[in-house]
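Enquirer: just coords:
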């Protein structure tokens, strides 16, 4: 085992026992930390320079975000005076994951809608409508899920007879986007985000801070934490924790992320989209896996870098021993955001990947649009077991189908479960990741659709071409209309799932589709079958 090394600064510490010496030497010999701190857009090669030149605003965006503080403070007070205190966030990917982490970590209520599941949406629409403000968050202003949710909320407020529908909306978007114009027209409060920051690097911009602030978080503290950590960006080791983390991330093909119990909650979901979408392209990349605990199946295995995150820096001083993760990242949340962003940029340099583009994200979106126009293609089930129908395999029953998928995972492969369901009421399905990871040594990931399409979906299509996929969809008891559109949310959800199946099949990826006609019974059957060895 390599000697334990801890780099610390700006209130955060990274500790590791992994040998990252050659990678660190490469980064330091080429003066990468100082060049990144100076926003050098050429660090990732000539092909990436044009994109990087307009995507490096995250290096100091937290300072520009200070201008938001009086705006959101005044807005929250105005909403409270009007009796509006419940905050709902309608956004996808980078527009929703950071505020969710912030509010979970600080135990502040925030309803996040990053779904097209009609049952989950209906439940949100029926809760405290008169006391609700909806933050509609989209960088491009044209995200289909977010726009569909906006329409549903407008209809709900209108039907309830509220005096001013626009007062119940806050729009966060880039300058000049269609959503800026739409928000102004509907009388919403419009807050413009930093246009030089990509969605997955936007935690410390308006996308991350406005919903959290309206929900009651003191976001100035997050900004201060990031500002303190920013002092380490150009520093030499051992006072540059981010460069040590970046070198470690690039050292292995898979990173398993877990919490250490010292105060950070849900950061793995945010880091997952940052790493997967930034590095999963050109047939390579670092596969992030969010695991339930440091001892969960898949947390440690050959080729896996185990990383724990926490809020107490004192915890990191214990170092990385044999019974500890390979890397510990400990410090306050604002510093964590900036550290992981920097580390991902360093990893992109080491892997010769452009960390700012997402060349394959639009594919499933385009497929969805075509399917919404033409209808979901019909398929014949290979087997039907009560509430579960199976497609795309040779096996004649559910346990054998799951075993067939597990057997399809190669030595350098991974298995992904993609669940297009209600991530609140159907949350127990997430146990499937652990059950399957107990049966194979390869990494097993779990994602809720369409949420993952805006994060790990890039890796599935553009990253290492070794993935094996299990997609789970479910029929809905009732649909919910998308106002002004010829389809409902159930139809949109089905089209998104079908579009993703098409994108993966076009690449020849092994894929088992499980369709549940009854959600509760179907989930029971799937979880039970995952524990069985097929014949």
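Expert: Ah, there it is. Just so it is clear, the structure is predicted and the values come from calculations on it, not from any experiment. Numbers count the residues shown, from 1 in each chain.
Enquirer: switch to C-alpha atoms for all contacts and neighbour counts from now on
Expert: Fine.
Enquirer: contacts only, for the closest residue to residue 173 other than its chain neighbours.
Expert: Computed as Cα to Cα, 6 or more residues apart in numbering, the closest residue to residue 173 that is not its neighbour in sequence is residue 139, at 4.7 Å. By Cα atoms under 8 Å, 6 or more residues apart in numbering, the contact set of residue 139 is 95, 172, 173, 174, 177, 193, 199.
Enquirer: tell me which of those fall in strands.
Expert: Here DSSP state E is the test, and those give 172, 173 as lying in strands.
Enquirer: now the buried members of the contacts of residue 139.
Expert: Neighbour counting with 16 or more other Cα atoms under 10 Å marks 95, 172, 173, 174, 193, 199 as buried within the contacts of residue 139.
Enquirer: what is the neighbour count of residue 348?
Expert: Look at residue 348: counted by other Cα atoms under 10 Å, it has 26 neighbours.
Enquirer: in three-state terms, how would it be classified?
Expert: helix (DSSP: H, G, I helix; E, B strand; the rest coil).
Enquirer: I'd say it and residue 280 touch.
Expert: No - using Cα atoms under 8 Å, residue 348 makes no contact with residue 280, being 9.8 Å away.
Enquirer: got another, please set it beside the one above:
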């Protein structure tokens, strides 16, 4: 029996009752589990035909378990029990939630901020192995991290190849280079599984298993749920979840996640990438908003917001598709389940939602633009443009029309928020240290309260592999607040003509350039003193939230 449960009320329940019968009559469930690449239309067929390996991965993934556990035992026998994961997007988000749920330590390095990179590097190298995880084998962040650790191992008198484990697609440049370098172990994953669908492949299992998570139970729970998802029946929870995501009318395209003691810390961050990158294209899509149960977006639910509550397993509030209640203005979705079941059912449901939205859930046509812009800036090395003005510990940049006569951070931010459409959202993008400046996340709630609109918070460059696709390809209703900072202690990238500080600066500038090219309003704030700058931004957000003024959107 599936350990996944769903309840829906209001517009979400209407979507289930309206969309699921059509999905059943179209045999979407059985066709999806049979890997029918025609489900998303002719334009998507060629891509879908090589992206459905996640449907029946269980035997192949289970075969990895003895290799992973054997390697873990060998490393521990050598005194190596600290695992650092160098990976981005789908290569890091799933292992992070798997290990958090298991309560085991995994150092996730999905950053290029020099301070965060240095912190990972300064751990006990004698006890450390790294997992270098990249489907393409050419991800610049991951390659830079590998180079740094390889040099650090060597400098510490450690045989570097013996401490490097690789996960990549077969035939990638990384596979060939790793085998030639004699790295400890090279795992190859099914190339017919996209990165955001790779949680239950080698990309999710290798780092998680090496860190000590119970990956066998994870797979068993996922397979138990999959057993029922091929049924063309109205009680198919995967069809129901797909319907509430993609079938509300009018579309509630802001999916606001709140965790209500689900026991799955970080799950919403994983779902954020899956949903945004899969659906945010062709001017439509679903914007995930990772919030809290007391978030302003859920206190007064807007007509374009779909509240999704992550509930504990066996929660009494989650007993099927139709439950009574008027919580959250009558519209609410609650889901519960073990981690394995949640991972697989959400992958399935997002594929179903893609059919309802009329998009291809397996491509990411706008992700490359920011990468290309960043590479161009690294190659050309243009000088940093002078700020429009400086206020305290913050340099302010933005186009003249946006800034107007502003001379303070608060005035500039007010100008940005005045650009918010009635159905818009604010994206806060922090290219900083997500472990060292974690208090910066506290600006999300006050800004949502100030605007009355959904606010996302993303750490760069990690969000470029996640919501970055939606920002360029989704509904053009966003405004963007980019936060960067100086670094007093930069790190060079061995064998490359740039440092980590230069890399993250290029990534931020490149993304801002692409957003501006798409006509998106971008306010750029650079913190000349990180501690003082963070406090200044938090104070401004608090002032805006406490002003009591109704925001004029549109």
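Expert: Structure's in. What do you need? Since the structure is predicted, the reported quantities are computational estimates derived from the model, not experimental observations.
Enquirer: wait, which of the buried ones among the contacts of residue 139 of structure 1 is closest to residue 186 of structure 1?
Expert: Closest approach between these and residue 186 of structure 1, by Cα to Cα: residue 172, at 13.8 Å.
Enquirer: ok, now which ones touch the aligned partner of that closest one in structure 2?
Expert: Using TM-score structural alignment, the equivalent of residue 172 of structure 1 in structure 2 is residue 167. Residue 167 of structure 2 makes contacts with 131, 132, 133, 134, 135, 186, 187, 188, 189, 202, 203, 206, as judged by Cα under 8 Å, 6+ apart.
Enquirer: what about those, which are in helices?
Expert: 202, 203, 206 (DSSP state H).
Enquirer: out of the residues you listed, which are buried?
Expert: 202, 203, 206.
Enquirer: tell me the counterpart of the first one in structure 1.
Expert: In structure 1, the residue paired with residue 202 of structure 2 is residue 206, using TM-score structural alignment.
Enquirer: just checking, that match touches residue 194?
Expert: Yes - applying Cα under 8 Å as the test, residue 206 of structure 1 and residue 194 come out as touching, 7.4 Å apart.
Enquirer: count of neighbours near residue 279 of structure 2?
Expert: If you count neighbours by other Cα under 10 Å, residue 279 of structure 2 ends up with 32.
Enquirer: and it, what's its match in structure 1?
Expert: In structure 1, residue 279 of structure 2 lands on residue 279 (TM-score structural alignment).
Enquirer: likewise for residue 444 of structure 2?
Expert: Match for residue 444 of structure 2 (TM-score structural alignment): residue 433.
Enquirer: and the helix or strand where its match lies, what's buried?
Expert: Using DSSP states H and E, residue 433 of structure 1 maps to helix 431-437. Buried residues in helix 431-437 of structure 1, defined by neighbour count with 16+ other Cα under 10 Å: 432, 433, 434, 435, 436, 437.
Enquirer: stretch 204-224 of structure 2 now?
Expert: For stretch 204-224 of structure 2, the neighbour count (16+ other Cα under 10 Å) marks 204-216, 218-219, 221-224 as buried.
Enquirer: contacts only, for the aligned partner of residue 37 of structure 2 in structure 1.
Expert: Mapped onto structure 1 by TM-score structural alignment, residue 37 of structure 2 lines up with residue 41. With contact taken as Cα under 8 Å, 6+ apart, residue 41 of structure 1 is in contact with 48, 49, 50, 52, 53, 56.
Enquirer: if you set the cut-off to 10 Å instead, what comes out?
Expert: Residues in contact with residue 41 of structure 1 (Cα atoms under 10 Å, 6 or more residues apart in numbering) are 35, 48, 49, 50, 51, 52, 53, 54, 55, 56.
Enquirer: for it, helix, strand, or coil?
Expert: coil.
Enquirer: ok, it to residue 350 of structure 1 distance?
Expert: Using Cα to Cα, to the nearest Å, we find residue 41 of structure 1 at a distance of 15 Å from residue 350 of structure 1.
Enquirer: got it, and residue 165 of structure 1?
Expert: Residue 165 of structure 1 is 50 Å from residue 350 of structure 1, by Cα to Cα.
Enquirer: before we move on, what SS does the residue most central in space within structure 1 have?
Expert: Geometric centre of structure 1, nearest residue: residue 273, 3.8 Å, by Cα atoms, centre = their mean. At residue 273 of structure 1 the chain is in helix, as set by three-state DSSP.
Enquirer: now do the same contact list for the residue nearest to it when sequence neighbours are not counted.
Expert: Leaving out its chain neighbours, the residue that sits closest to residue 273 of structure 1 by Cα to Cα, 6+ apart is residue 455, at 4.2 Å. By Cα under 10 Å, 6+ apart, residue 455 of structure 1 lies in contact with 92-94, 97, 200, 269-278, 280, 358, 361, 447.
Enquirer: aligned partner of residue 30 of structure 1 in structure 2?
Expert: Aligned counterpart of residue 30 of structure 1 in structure 2: residue 26 (TM-score structural alignment).
Enquirer: in this structure that match contacts residue 232, no?
Expert: Yes - taking Cα atoms under 10 Å as the definition, residue 26 of structure 2 is a contact partner of residue 232 at 8.6 Å.
Enquirer: which bit of structure 2 covers stretch 466-481 of structure 1?
Expert: Taken onto structure 2 by TM-score structural alignment, stretch 466-481 of structure 1 occupies residues 477-492 there.
Enquirer: span of stretch 425-439 of structure 2 from start to end?
Expert: Span of stretch 425-439 of structure 2 from end to end, Cα to Cα: 21 Å.
Enquirer: again with stretch 195-211 of structure 1
Expert: 18 Å.
Enquirer: quick one on the thing from earlier: ok, of the buried ones among the contacts of residue 139 of structure 1, which one's closest to residue 525 of structure 1?
Expert: residue 95 (34.3 Å).
Enquirer: for the stretch 351-500 of structure 2, what spans make up the strands?
Expert: Secondary structure of the stretch 351-500 of structure 2 (DSSP state E, counting those that start in this stretch): strands located at 389-391, 394-397, 425-430, 455-459, 478-485.
Enquirer: including distance to residue 61 of structure 2 and mean neighbour count, could those go into CSV?
Expert: Compiled in CSV, these are given as follows (distance: least, Cα to Cα, whole Å; neighbours: other Cα atoms under 10 Å):
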stretch, distance to residue 61 of structure 2, mean neighbour count
strand 389-391, 53, 16
strand 394-397, 48, 23
strand 425-430, 35, 23
strand 455-459, 30, 23
strand 478-485, 39, 24
